[in-house]
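Participant: Fold the following and give me the result.
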Amino acid sequence: MLLNRRAVLGLMSTTALLPLIGTGARAAETGVDLIILSDLHSAYERMAELLQAVQARVAAASRPQVILFNGDLFEVGNVAAARSAGEADWAFLGALAKLAPTVFNIGNHEPDFDNDLAHFVEKARSLGVTVLSNITDKRSDKPYTDASATLSAGGLTLSIAALGTHAINTYPKATREMIAVPQPVEWAKANLPSILKGENVNIVLSHAGVVADRDILPMLPDGTLMIGGHDHLTLVHEQGKTRYVHTGSWASLMTVATIAAPGAAASLERVAIERGGPAAADLKSAIAAVLEKHLTAEDRSVVAHTKAPLTLGETARFAAAAIAAKAGADIGFIGHTSFGTGLPKGEVSRFDYNAALRFEGKIMKAEVDAATLAAILARCNQDGDVPLAARTGDFLYAAPALVPGKQSYIIACNDWSAINRKAYFGREDLAFAEVPEVKLKALVVEALNRA
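Facilitator: Reported below is the predicted structural model:
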């Protein structure tokens, strides 16, 4: 598929104006910059700041820019976004499409506000966005859109393939009945050889997650740029001239990949996005209007206080330790993508708290021997510099620190982690039992207010 006409015209006009943009004329450089975004999840606390960063990048550019969005623009847990049908999110996406050609790979949260993916595709295209996906509409047995696109930028031809996550339970329940998502590795084997061309710049947008991506990587022509998502990770993996990159989540980061020639390794630059930093004025105003209209007094009510801001990792480890304390366990566990962002300093509203701890859940307990616990802990806390071969995709945070010397230990976790014990704990032989009358969100709030 070729980029739609509006996107191509956008690229042509952007390229023509580049020498005149910024503080002075700049000679055009060869190659193309790819601005990579992923897993925003209606992150209203930083979305206007992210747009400002993209605007600044495009304005200062000396080579053509293409924006690649690797899924999950929306988040149903953001009540203002849900109640407004993503009004501010759509404004953000439309603003991107006006800046540079924008290619969007459908993630599992695109149907959060309207469960029919066909409607997302239609609206995004009306904004000038090129939408890609390998997901099929069961009702018609036809794809929702093309799974690949070809475009020209900076004198280069880009071949872009896109695939979604096969984890059907991560899509809205009503959507699951409408969609068929191919097993990603099998789809890649069958389709990537005809999409990725040796004479082109090859790009794979994958929302399938690390575990599937790791099996797809060996299939790729050397020099491919593979962009991962879904697991909310920040990583770069080098394999020859191929680069595999995740660019975080919740508008906390964007990555810019510069490619000079077909088969050349992409050079990568990370740009951190700070809450409260420079923001795109129009989008900031739009978000403020949505919050003013759609947040209730309960949403704005203060549920906790913090003495200092907490990062996502600090928030998650605090929650894991709180689970352990409430359940009378030696150690607590909770999944990485249970969290969207960290907690601000001071008063924490229910709205901000729900952006940090996304899901409610029950608490589960089990007893394990020391050897089993050691094997489990070896898979946990993968928010550091972890080799690709050791990554499990979404992972568990574990806290507090283990006290050694015992023959057996009591562990506790949220029910989602227990249900998906094979993926998280690496085994299915854990006999969990529910801790009665204890809910995740309430226990963490209690712990925050005691800290």
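Participant: okay, CA-based contacts and neighbour counts for the rest of this
Facilitator: Noted.
Participant: distance of the closest residue to P344 other than its chain neighbours from E446?
Facilitator: The spatially closest residue to P344, leaving aside those adjacent along the chain, is P309, at 4.6 Å (CA to CA, 6 or more residues apart in numbering). For P309, the distance to E446 equals 17 Å [CA to CA, to the nearest Å].
Participant: buried stuff in stretch 260-275?
Facilitator: 260-266, 268, 273, 275 (16 or more other CA atoms under 10 Å).
Participant: Correction: the previous question concerned stretch 223-239.
Facilitator: Of the residues in stretch 223-239, those buried (16+ other CA under 10 Å) are 223-236.
Participant: of those, closest to L99?
Facilitator: I227 (20.9 Å; CA to CA).
Participant: Assign L34 to helix, strand or coil.
Facilitator: Following DSSP: H, G, I helix; E, B strand; the rest coil, the label given to L34 is strand.
Participant: Which of the three states applies to V303?
Facilitator: Once three-state DSSP is applied, V303 turns out strand.
Participant: want to put them side by side, so please do this one too:
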Amino acid sequence: MSLIAPTRRHLLRLGGAAALTPGLVGMARASTVARVLAVSDLHSAYDRTARLLAAFEAETRTHPVPHVIAINGDIFEHGNVVSVRSGGVIDWTFLAQLPRVAPTVVNLGNHDNDLTPNLADVVARMKGLGLHVVTTIADARSGLGYAAPVATLALGARSLRVVGVATNAVNTYPKASRDRLSIPSASDWAKANLGQSLAGADLVMVMSHAGVAADRDILPLLPDGALMVGGHNHLLFQHRRGRSVYVHAGSWTTAYTAATFHSDGSVTAESRPVALDAQPSAELERLVAATLTANLTEEERTVLGDSPHALSLGDTGRRVAAGLARAAGADAGFIGHTTLGTGAPAGPVSRYTFDSIVRFDGKLMAATVSRSRFDAFSACANQDRPMPLADRNGDFLYASGAANGDQVRIATTDWCAANQREYFQTADLDFEEVAAPSIKTIAAAALFEAGQASRA
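Facilitator: I've put the predicted structure just below:
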């Protein structure tokens, strides 16, 4: 097995360049049978939506083989005021265009009912657009699935069996919908059902929006030569297992993965960036511009500060984590990976843009831990770097700081403190609230040039 994990920084440096994973694609291969264009965790990231559509159009135009587009959950974002006020018109228009490019399958994530709490309505609208929908989410009131977990898509003389599983972390779904959701553990569902679901399949793709921890249990259950698309953790990497490949395709529309099924039974994959200056789909780009104009207030257009340099998502997280440490008078800071949406751009940053960088506000918390525990937390942090799959734990922390003695003062958000088992892999840390500005205010001060950050 081999592991290749390009960071967002590497992708941005390469811009629109082609293959980024020579370890998976550099050798001679048999002919191409079919290709999958996979993306996860879009979160209404409108600065690249029209560019992603154009990239998909170019992929299918330049590779004349059967294609499938795979959207692995979290299309919508309740934290995006434009998405909410417009009813997600950009997201829905993007989705409507996809079946014209290639057959498209959506695996439901925990944000796909952000704008429409009833998942049944979301699924009905998606199917009305010609999209295939798969999920293991059921209606708790009836016990019936909102969609089937399995679909088979025709690809000329071949076919692709698709299985979709969801995260059962119900507290990450919109609060108004939680009592309607019945979701099995992804790994338990796979152990009980995956064999039967894949019986007699030709080509195989499993789409999981359950995160790395669950996916590790599912991977050994796949037939050799399968494609597994992961999501939920906002990661970007590929992992080879025999002739199969397991990919995370990034988040916030910054990248997608092109995976190829070969006639020798193997699968390869390439991660490709969606650059901000890439050519967009003209019609969709006009809609994006008009929708932003119609739905942003003057306050949301207000510039909060200047970002001296464009930062990758990971570097943004570490910059904010350092700010948390300073605000708490701590040795180190930690912030949850999905508290952040996208990396900070260079130049003036409006309130609207800032809210896509730091998605959630909250309180600053601090605790004192031993040096050995701090070292353990740090070893699991910053998972935007290459690392073995076995060491990835799904929910993770961006971290900045160092120990200065046997006892280490750490700072984090109230969300991470309350969910410390997921983020710190323990439940016995004694956090206390720090009298300090809100998390967003601290983050703005950390990201923008001194003296130019206003209260977020």
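Participant: contacting residues around the residue nearest to P344 of structure 1?
Facilitator: 342-346 (CA atoms under 8 Å, 6 or more residues apart in numbering).
Participant: start and end residues in structure 2 for the helix or strand harbouring V103 of structure 1, please.
Facilitator: Using DSSP states H and E, the element containing V103 of structure 1 is strand 102-105. Mapping strand 102-105 of structure 1 onto structure 2 (TM-score structural alignment) gives residues 104-107.
Participant: I'd say I203 of structure 1 and I160 touch.
Facilitator: Yes. Taking contacts as CA atoms under 8 Å, I203 of structure 1 lies within contact range of I160: 4.7 Å.
Participant: ok so, going back, hmm, which of the contacts of P309 of structure 1 are the buried ones?
Facilitator: Going by neighbour count (16+ other CA under 10 Å), those have 342-344 buried.
Participant: and of those, the nearest to R358 of structure 1?
Facilitator: G342 (11.0 Å).
Participant: Enumerate every residue touching that closest one.
Facilitator: Applying CA under 8 Å, 6+ apart, the residues contacting G342 of structure 1 are 309-315, 356.
Participant: could you say which helix or strand contains F261 of structure 2?
Facilitator: Residue-wise, F261 of structure 2 maps onto strand 255-262 under DSSP H and E.
Participant: Quick check: that strand compared with structure 1, mean distance?
Facilitator: Compared with structure 1 after fitting, strand 255-262 of structure 2 deviates on average by 1.0 Å (mean CA distance after the TM-score superposition for structure 1).
Participant: For the stretch 351-456 of structure 2, which segments count as helices?
Facilitator: Counting by DSSP state H, counting those that start in this stretch, the stretch 351-456 of structure 2 has helices at residues 351-357, 371-380, 414-418, 420-424, 439-447.
Participant: Let me have those in JSON lines, adding mean neighbour count and distance to A138 of structure 2 as columns.
Facilitator: Listed next are those as JSON lines, based on neighbours: other CA atoms under 10 Å; distance: least, CA to CA, whole Å:
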{"stretch": "helix 351-357", "mean neighbour count": "22", "distance to A138 of structure 2": "30"}
{"stretch": "helix 371-380", "mean neighbour count": "16", "distance to A138 of structure 2": "33"}
{"stretch": "helix 414-418", "mean neighbour count": "20", "distance to A138 of structure 2": "27"}
{"stretch": "helix 420-424", "mean neighbour count": "19", "distance to A138 of structure 2": "24"}
{"stretch": "helix 439-447", "mean neighbour count": "23", "distance to A138 of structure 2": "35"}
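Participant: so which of the ones you listed comes closest to K175 of structure 2?
Facilitator: helix 414-418 (15.5 Å).
Participant: Counting by contacts, list what that closest one packs against.
Facilitator: strand 364-370 (3 or more CA pairs under 8 Å, 6 or more residues apart in numbering; DSSP states H and E).
Participant: which residues sit against the strand it packs on?
Facilitator: 324, 328, 330, 406-414, 417, 429-439.
Participant: Let's see that with 6 Å instead.
Facilitator: With contact meaning CA atoms under 6 Å, 6 or more residues apart in numbering, strand 364-370 of structure 2 is reached by 406-414, 430-434.
Participant: tilt between it and helix 439-447?
Facilitator: Relative orientation of strand 364-370 of structure 2 versus helix 439-447 (axes from the mean of the first three to the mean of the last three CA atoms, to 10 degrees): 70 degrees.
Participant: thinking L310 of structure 1 is in contact with L343, fair?
Facilitator: Yes. At 5.0 Å, L310 of structure 1 counts as touching L343 under the criterion of CA atoms under 6 Å.
Participant: Next, the distance between the ends of stretch 231-248 of structure 2.
Facilitator: 6 Å.
Participant: Trace that stretch over to structure 1 and give me the residue numbers.
Facilitator: The aligned range for stretch 231-248 of structure 2 is 229-246, by TM-score structural alignment.
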